[in-house]
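J.: Attaching a predicted model along with its sequence, questions to come.
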Amino acid sequence: MNLNKYNRFKKAGKVQEFNARNKELWMYTRVSSKEQTKKKYSIEGQRSSIKAYARENDYLIVKEHGGTYESAKGDLTRREFTQLLDSVKRAKKKPFAIAIKFISRFSRSGGGAIGLVEELVNNVGVHLIETSTGLTTELEKDRLEIYDKLLDSRRENMVRLERTLPALKEFLEEGYWLGRAPRGYDMYGERVSNFSNRIEGQKLVLNAEGRILKKAWNWKAEGMSDVDIRYKLLDKFHFKITKQNLSAMWGKPFYVGVNTNAMLDSPVRGRWPALVSEDIWDQVQKRLDKAKRKSGYDIAPVSEHRPLTGFIYCSQCGAAITSYIAKKKQVHYYKCQCQHGKGGNMNAYTTPRSLKPGVNNSFIDFLSNFELGDVEKELLKTQIKLLTQEHEEEKRSCSEMLGKELVKMQNKLDKVNEKYLLSDDVNETAFNKVKEKLEKEIDQIKEKLDDTPKNLSNQVNFIDKALDFCQNISVHWSSGDIHQKLKIQKTLFPEGLIINPETRQYRTIKMNSLISVIADISKDEKGSKSKKATRKGGLSSTVAGTGLEPVTFGL
């Protein structure tokens, strides 16, 4: 039999022929930590080894990847490593091999790494070379040894993890934070990237952004929407935060001083100063829970034409009122989701064809019930003067007390430092513990001083604005933009209002103390609740004030 005639059917062995001609290499280098990249020797050591191997074996290095720090525990999460794989797969002219000093620099993922090597060699036609040993996947025996090394790297990582996990867990249980400090805090420690923040131990300090974020938490606790909070942060402080990051912040116990890391068996009190009190945290969580419909869906977003969305509640079922627009007719409606009773759909505005007054119009009428007349205005003016004077005196007294306490604690710290410097037998551990405690107390006092409201620069102007608002509440609401409307609603009625869908009448849940003062004046003036106060069921017989604050009068 003449077998030569079958030569044309023989497979060409493209990879072998290509490799025999190709002498080009791609270089890949990597270190595990940022500190190693700054010291340079590790990256440079890898480069030198690979270049020396290329010269000795007549290879040409045509491209370099890596050259930075990336953890090898995950392959496809490493940016430089992923770019290497993508580039070699897309390259029209492929290298003979990717050169690496140590195979552990390629990957520590074990089986996953072996799969990647198999794909490179069999599907892409590119080999791996470990320049420190000369092992190459071109040879079957070397390839198996490389696979063993990849598995060994994975084992090393697992053993290292077994050693470090208990230590990390203990670190967390002692109240320390693991990872980058969340927004609003600066981290000081032994391994932070900012060298000016390097100290022994760990310390998280509230920064300027944190003090701004604290105001955002307070606004959220008062019932302000995320949209308004972002608008106010930008307007007042030129502070930018995405709606996603703001929303995520409400669910981070870190800001109340609690660590909920997945490695912990249960939440742990952190060593850092809390941004918000537990009371503020609880109020925010309560509002977030309340902002869900009973069906589990989010309340429809507010609109300029439907500002009462989520602010008013159905008197029949207690659910928050949502809203929508009939797009074809461009008519705005409020809607109760309950299936019983009448009046589920309520027109937002009164129109010539509407059978019942609009919800917005009814709210304007409701607000007018609380507006002051000229006689009541003078009585309230006296009340406001007394309240502001008491408020200023209270602030002054609080600031003086905090100032004295700050001096006292600072003196204690100075004495502790002096004793440590002058004495040779002071226990350093005990010293650091006392010092840390005093510094923490000093930081807390400074925060309280920062949070103390500043004195009113123009009390007369303040009172005039307050009285103008009290005489024209409905006008301020109806003429304001969506942000002003929401601000007025939440300030006067922090817990919202209850509406009867059939009669469109409102009942209060809780009122601001300003409205309570007006009601008291009306009682004193007429001997009982005025017609203004009781018309349409305006004032509840049991209401609690929320405190007289400057924000009330800046609407």
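T.: Arrived safely. Numbering: from 1, shown residues only.

J.: use CA for all of it now, contacts and neighbours both
T.: Will do.

J.: Show the contacting residues for residue 150.
T.: 103, 104, 107, 108, 109, 110, 111, 113, 114 (CA atoms under 8 Å, 6 or more residues apart in numbering).

J.: cool, and residue 34?
T.: By CA under 8 Å, 6+ apart, the residues touching residue 34 are 68, 69.

J.: What separation is there between it and residue 193?
T.: Residue 34 sits 8 Å away from residue 193, going by CA to CA, to the nearest Å.

J.: What of residue 27?
T.: According to CA to CA, residue 27 stands 28 Å off from residue 193.

J.: put this beside the first:
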Amino acid sequence: MKNNLDYFKKFVPKNDNENHSNFIVWSYTRVSSKEQFEKNGSVERQKEANREFAEMNNYIIAEEFGGTYESAKSDWSRKEFTRLIERVTKARKRPWAILVFKMSRFSRSGGNAIGLVNQLVEELGVHLIEVCSGLSTTAERGKAAIYDSLFQAYRENLERIEIIVPAMQSFLRKGYFMGKSPIGYDHYGPKVRNEKFLSLKQKIVVNKDGELLRDAWKWKASGKYSDAQILAKLAARGLKMSPQKLSATWRIPFYAGIIINRLIDEPAKGNWEPIVSIEDFVKVQNILESGSLPGNHAGYTHNKDVEPRPLTRLLKCEKCKRYMVGYRNTKKDLHYYRCLHCKGVSLNAMTTKKAQRKGANELFIDFLNRYRLPDDLEPLVKWQLTQIFDHYNNGQSKQDIALKSQLEGLEKKRKQLQIRHGLGEIDKETYELTLGHIAEQVQNITKEMNILTPKISNLDKLISESLEKLQNLSIQWASHDLEQKRWMHKTLFPDGIYYDAEKHIYLTKQENEFLHLTHCIAKDYTENKNRKQDENLPISGWVVPTGLPLFLLLFIFFY
């Protein structure tokens, strides 16, 4: 009977744990951060350990996955991990096992990881082996130990988050930045890659590219330049950017000194110098949102605009304050402007023979003629503009003298400091600290001097030419091409003009400062007809931008 039972041993299924030499396995390695990947060589050590383990157990590593840095916060956000699982799932010939140096390298997602491992083992027949401990899913005890390791990795990750995340949130709220600073800034700190930017404390400073971008933000906020024009101006000054890069730049609050991060639920003020004011940043956002055509977020001029409708993106509805839309009636071959939100607010682009009212374009010419000065007032306005310029220029000259005096004093201090250092009266650290402080003061004074009004030798000619152009605004506008007309619109009426459909007139909420100033002067002279030319009008009675000298108003208008 015994002999008969021995015969049936060949039908008993073999245990997977027996005779598993020369099994095909795959290897997976990973570290969490780029810094770990580049500096501590952990990935290479994991690879070597997996290869040694395979050699000792007569396994053959057919493929290796990972070998890079990927956060284990989410399994499926890891490209190499996803590639591994997809290959295992779709492979005709699957590996016997996957080698992982430590279970925390495979996953930290807890229950999700356990479910995934269970699927690999039970459904696909692919085991998981932890190289550092020798644990594997080939036995139930080993499988339980693997599951426990995965859950322990999840628990460790959770505890780490509870400690690290609040610290990171506090770091951000104090004004420090996490990540790489955008173009235009040099980022100093303890964890930077470039050694020349190593510093115990984070410091973010504007570099040469940043100074050029500072101008770019001003150009964009003015509304006078498209991205294409700004890119050309930057390239001429030595900074080359792609259109996509510049378009993305306009949407980065970092440049306004603002921190936006998912870890904190509200914006925070950064510790670095902004290159654009919050006011100008908002202006640019408004230009991007409403100053460009749909889909044209970069602010480029599209060919959809046609010559018969030059007031597109200038004309607004007085009722709803939204832009009116230009369109062409193909049957009548006529162009119109219409408000999409207010019923009955529309008008012809051009005056037709049958029209009872003037078209939008002719109405705009009449609107421009309102700024024309009466011939008898032109000499008086010119004289008064000269007085205003002298008023501002004299005040600025006094400031200029005071600032030059301060510069001379700082230069004397700098020379004295160098002499004392050369004589050994002060140590190197004190010398460098004091020299840096003096240099900072010199830089601030120089910036202030650059803001002051430069003297204009041909002021009389400049004012005369400016007034001549003012007297011919409508003629200039009518003779310009579409692009030049748009430029005039942005210069003269930065907020657009509003159409009152009931009265069939144009209104404006904001006009160019030079237009406003000349209009105020003419109005005062008209209301005070007995005033003589040598009597100054009260400057305080006009709405003149604070600190903005007359020559700048002229520059804005006729640049």
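T.: Alright, I've got the coordinates. Computed from a predicted structure; not experimentally measured.

J.: so what number do they get for TM-score?
T.: Superposed pair, TM-score by TM-score structural alignment, normalised by the length of the first structure: 0.72. Supporting alignment: 504 aligned residues with a CA RMSD of 4.9 Å.

J.: coming back round to it: neighbour count for residue 27 and residue 193 of the first structure, which is higher?
T.: Taking other CA atoms under 10 Å, residue 27 of the first structure and residue 193 do not tie; residue 27 has more neighbours (22 against 13).

J.: and that one, that one's in a helix?
T.: No - if the criterion is DSSP: H, G, I helix; E, B strand; the rest coil, then residue 27 of the first structure is strand and not within a helix.

J.: and the helix or strand hosting residue 286 of the second structure, what other elements does it pack with?
T.: Take DSSP states H and E as the rule and residue 286 of the second structure turns out to sit in helix 278-290. Contact analysis of helix 278-290 of the second structure by 3 or more CA pairs under 8 Å, 6 or more residues apart in numbering; DSSP states H and E lists helix 208-222 as its packing neighbours.

J.: which one of the contacts of residue 150 of the first structure has the most neighbours?
T.: Using other CA under 10 Å as the neighbour criterion, residue 108 leads the contacts of residue 150 of the first structure with 26 neighbours.

J.: Show the contacting residues for that residue.
T.: Contacts of residue 108 of the first structure (CA under 8 Å, 6+ apart): 72, 73, 74, 150, 151, 153, 154, 157.

J.: would you list every one of the helices in the stretch 101-250 of the first structure?
T.: Here the stretch 101-250 of the first structure has its helices, by DSSP state H, counting those that start in this stretch, at 111-118, 140-173, 208-221, 226-237, 243-249.

J.: Measure how buried residue 99 of the second structure is and give me the count.
T.: Counted with other CA under 10 Å, residue 99 of the second structure comes out at 28.

J.: for residue 430 of the second structure, same thing?
T.: Residue 430 of the second structure: 12 surrounding residues under other CA under 10 Å.

J.: hang on, it in a helix?
T.: Yes - membership of residue 430 of the second structure in a helix is supported by three-state DSSP.

J.: Please report how far it lies from residue 416 of the second structure.
T.: 14 Å.

J.: and if you look at residue 459 of the second structure?
T.: In terms of CA to CA, residue 459 of the second structure sits 42 Å off from residue 416 of the second structure.

J.: Please apply the same query to residue 383 of the second structure.
T.: For residue 383 of the second structure, the distance to residue 416 of the second structure - CA to CA - is 50 Å.

J.: Much appreciated, bye for now.
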